[in-house]
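# Need a 3D model of the sequence below.
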Amino acid sequence: MDRRSFIKKAGVAGTGVAASTVLAAPAIAQENPKITWRLTSSFPKSLDTIYGGATDIAERVAAATDGNFQIQVFAAGEIVPGLQAVDAVAAGTVEAAHTTSYYFWGKEPTFAFGTAIPFGLNARMSNAWFNQGNGNTLMNEFFATQNLYGLPAGNTGVQMGGWFRKEINTVDDLKGLKMRIAGLAGKVLEKVGVVPQQLAGGDIYPALEKGTIDAAEFVGPYDDSKLGFHKVAKYYYYPGFWEAGPVVHGFFNLEKYNNLPKHYQAIITDACAFANTNMMAKYDAKNPAAIKQLVSEGTVLRPFSQEIMEACYQAAIEIYAELSAQSPFFKKIYDDQLAFKKDAYLWAQLGEYTFDTFMMIQQRAGKL
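Alright, predicted model coming up:
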């Protein structure tokens, strides 16, 4: 082959490469369509931990799609109030929400399992049940009836039992007590005499300050100190037995989610998984310093008495039996989670409990 013939053929080949590059560009654009969604949070921007889960999702989705899939995050009240987030997604007012499903248990008690039920799973068990057990499958069977698709997108770890204006030592001390408490926990405490109030996070402080409520629970030391509850209530009780490992969900309009390209769905799944892990890490890192600061400012820590814990546990068991008789969805998911929990605690008491207990003894002895 002479030099001219070689150059001519090479030029044709080069033209073919250039042409294929030009032709491929529209295909790539089709695979990564430009989409903009709105997400409403149930939390205020001031809570960088729990509100931050929504921004984690948005940032990860944008990064993984080279900015083609944008999720705009709005704080509670900017589009709809925090306690209407799921309704807005189901109706298509917004495409997504970042919220706790137990806020909506009044619509159907099964919603409670998406977050936590009293004396339920701790954070690690929640992750295991959702991701390796039947949790995600069963919950999305239910969520689909509400025009929703849900993914775990945050966990606070076990929460505190809340702020009280007076000491609570016996079950009688709970009678008539007006308490802000979310989810199915309100129904359990109602059974032992509490008057439950469901308020969004931003509404709790003024209600506690004005005496509209006598007590309030929200999350734990870091968030609670940011909201200033220690300024209007002295006693801080633990543990929050109604929220041993509460999950915060990313909710998506079912039709809008199903219409996404499959790789966009996978990106959302991965983004929610990151938000789930990152939120738990934030709380584990920030709560230790926050609880020390609260105590230094006069907060009085108190454990719930064994009498109160036992009475509330019995009340919870009775309520679960009642709700299982009323709702097939509730019974199916409760039975599955209960079986999972029995085995999980059998293992936890051998591994986590014995090790953690030993290390806590060292910490109290000043040996760490």
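# Please count neighbours and contacts with C-alpha atoms only from this point.
Fine.
# Check which residues of stretch 232-245 are buried.
Within stretch 232-245, the residues that count as buried by 16 or more other CA atoms under 10 Å are 232-245.
# Would you quantify the distance from residue 349 to residue 38?
43 Å (CA to CA, to the nearest Å).
# Have a look at these two and say which one is more surrounded.
The residue with more neighbours, out of residue 349 and residue 38, is residue 38; 18 against 12, by other CA atoms under 10 Å.
# Leaving out the residues flanking it, which one is nearest to that one?
residue 72 (4.8 Å; CA to CA, 6 or more residues apart in numbering).
# Tell me which residues are up against the host helix or strand of residue 237.
Here residue 237 sits within strand 235-238, counting by DSSP states H and E. For strand 235-238, the external contacting residues (CA atoms under 8 Å, 6 or more residues apart in numbering) are 159-167, 299-304.
# rerun that using 10 Å as the cut-off
By CA atoms under 10 Å, 6 or more residues apart in numbering, the residues outside strand 235-238 that reach it are 158-168, 215-217, 220-221, 229-230, 294-295, 298-305.
# ok, now stretch 279-288?
Residues outside stretch 279-288 that contact it (CA under 10 Å, 6+ apart) are 48-53, 56, 123, 153-157, 219-225, 245, 247-248, 275, 278, 290, 293.
# Tell me how far the strand holding residue 237 lies from the chain's centre.
With CA atoms, centre = their mean, to the nearest Å as the basis, strand 235-238 stands 22 Å off its chain's centre.
# Before we compare anything, build this one as well:
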Amino acid sequence: MESKALNRRKFLRTGAVATAGAASALAAPAIVSAQTPKVLKMQSSWTSSDIFQEMAQQYADRVNEMSGGRLQVDLLPSGAVVQAFQVQDAVNDGILDAAHTVPAYWYGKNKAASLFGTGPVYGGDGTLMLAWFTNGGGSELYRELVQDILGLNLVGWFCMPMPEQPLGWFKQEITSADQLQGLKYRTVGLATDVMQSMGVSVTQLPGGEIVPALERGVIEAFEFNNPTSDRRFGAQDVADYYMLGSFHQAAETFEIIFNKDVYDGLDPDLQAIVRYAVEAANTANFGLAMDNYSSDLQKLINEDGVNVRRTPDSVLAKQLEAWDEVVGKFGAEDAFFQKILDSQKAWTERVAYYMLTNQAGYKQAYDHYFPGKLTF
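Below you'll find the predicted structure:
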């Protein structure tokens, strides 16, 4: 009986300790969530009406929710603090804590920047090139460019493998590369050099300035990115032909950057949330894109009367020749530029071989179930 009494007292003591510990553990999140959140000011390179801003918001929402109220990403559209092409400088200088952009917008600092978003097409798409960044050495090369070569106080990651960008919007159907000669055209990044090599007169503009530039005669044709963005800023009101498929920007992704001091100042678990929210946004962005891009393409055709065409293979072949000329020139001038090209080419040779050899003919399957719908 004495033994039973002692065991009972021991159980009550340990039970009380365990209960107190559990209560403390349960109370901890309430204490954390009651703290004033650290606000991170992030600006994008996109207007508030662009679907890209929605994609940036998907990233911000995931950081906010996963941090349990300890972080609050305050996302602003292009122009709220700085212009679209200036977000990298603003993050580097500490004016912004973070930005959602693309590397083609700062390739003026170093042309190798564009290789992380608008580089040559060796046979892989945006998904393959995102895999190069995460698993093929791209992240190390990006860090070397940003921090060692350019000396910027930044860290960054990539997400959302974009589909091939259309050749763009024109006032007549493009059936030959000869029609591009002398045409005043908008694009960005290394695509400017590629199109100039084909005889095009290129102007670089952020998305929000494209239609006004066309109306003023600054440009005669343009590309931006996708059917949803293009339709939202009124491309269908100023051009009749939408040429899909192009090699000028065929493997682009978003770039999410943080001021390195701000990032280093976060607790390790918050650093992990900031990083891994990029991967979470990748999935969310792609789903949003596929739903909207496909729907808006049908609206462009059926509601807006746009003539949608595929870019001819002869034009694509000229683009590949232009890429060879451009990267050959810059690679000979800059060893680091060539270092990135060599890494991408080796990765694509192996990985695209697997992908292209393994893939069944999706067009064949589509034609089987939806006969006559595709016209190419």
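# ok, back up a step: filter the contacts of stretch 279-288 of the first structure to the buried ones?
Members of the contacts of stretch 279-288 of the first structure classed as buried by 16+ other CA under 10 Å are 48-53, 56, 123, 153-157, 219-225, 245, 247-248, 275, 278, 290.
# So residue 43 of the first structure lies in a helix, does it not?
No - membership of residue 43 of the first structure in a helix is not supported by DSSP: H, G, I helix; E, B strand; the rest coil, which gives coil.
# what does it align to in the second structure?
Applying TM-score structural alignment, one finds that residue 43 of the first structure aligns to residue 46 in the second structure.
# residue contacts, its match?
52-54, 56, 76-79, 83-84, 100-101, 206-208, 229.
# so the counterpart of residue 279 of the first structure in the second structure is in which element?
Correspondence of residue 279 of the first structure to the second structure, assessed by TM-score structural alignment: residue 285. Assigned by DSSP H and E, residue 285 of the second structure belongs to helix 268-302.
# Tell me which residue of the second structure matches up with residue 115 of the first structure.
For residue 115 of the first structure, the residue aligned by TM-score structural alignment is residue 117.
# With adjacent residues omitted, what lies nearest to its match?
Nearest non-adjacent residue to residue 117 of the second structure, counting by CA to CA, 6+ apart: residue 252, 4.1 Å away.
# What separation is there between that neighbour and residue 162 of the second structure?
As for residue 252 of the second structure, its distance to residue 162 of the second structure is 5 Å (criterion: CA to CA).
# between those two, what contacts are shared?
Contacts common to residue 252 of the second structure and residue 162, judged by CA under 10 Å, 6+ apart, are 117, 125, 126, 127, 130, 225.
# check the fit of the strand or helix carrying residue 41 of the second structure onto the first structure and give the mean distance.
Residue 41 of the second structure belongs to strand 38-44 when assigned by DSSP H and E. The superposed strand 38-44 of the second structure is, by mean CA distance after the TM-score superposition for the first structure, a mean 0.8 Å from where its aligned residues fall in the first structure.
# What about the buried ones among the contacts of stretch 279-288 of the first structure, which are in helices?
52, 53, 56, 123, 221, 222, 223, 224, 225, 275, 278, 290 (DSSP state H).
# Excluding chain neighbours, what is closest to the equivalent of residue 163 of the first structure over in the second structure?
Aligning on TM-score structural alignment places residue 163 of the first structure opposite residue 169 in the second structure. Nearest non-adjacent residue to residue 169 of the second structure, counting by CA to CA, 6+ apart: residue 242, 4.7 Å away.
# From residue 250 of the first structure, how far out is the aligned residue in the first structure for that neighbour?
Mapped onto the first structure by TM-score structural alignment, residue 242 of the second structure lines up with residue 236. Counting by CA to CA, the separation of residue 236 of the first structure from residue 250 of the first structure is 30 Å.
# likewise residue 172 of the first structure?
Distance of residue 172 of the first structure to residue 250 of the first structure, computed by CA to CA: 39 Å.
# These two: which has the busier surroundings?
residue 250 (31 against 13).
# how many neighbours does the residue mapped onto residue 340 of the first structure from the second structure have?
Applying TM-score structural alignment, one finds that residue 340 of the first structure aligns to residue 347 in the second structure. Using other CA under 10 Å, residue 347 of the second structure has 22 other residues around it.
# where does residue 347 of the second structure land in three-state SS?
Following three-state DSSP, residue 347 of the second structure is assigned to helix.
# buried ones in stretch 25-41 of the first structure?
So, applying 16+ other CA under 10 Å, buried residues of stretch 25-41 of the first structure: 32, 38, 39, 40, 41.
# wait, isn't residue 88 of the first structure in contact with residue 99?
No - the pair residue 88 of the first structure / residue 99 is not scored as a contact, 11.7 Å apart, by CA atoms under 10 Å.
# Looking at the two, which has the bigger crowd around it?
Set residue 88 of the first structure next to residue 99 and count neighbours by other CA under 10 Å: residue 99 wins out with 31 against 20.
# which residue lines up with the residue nearest to residue 117 of the second structure in the first structure?
By TM-score structural alignment, residue 252 of the second structure lines up with residue 246.
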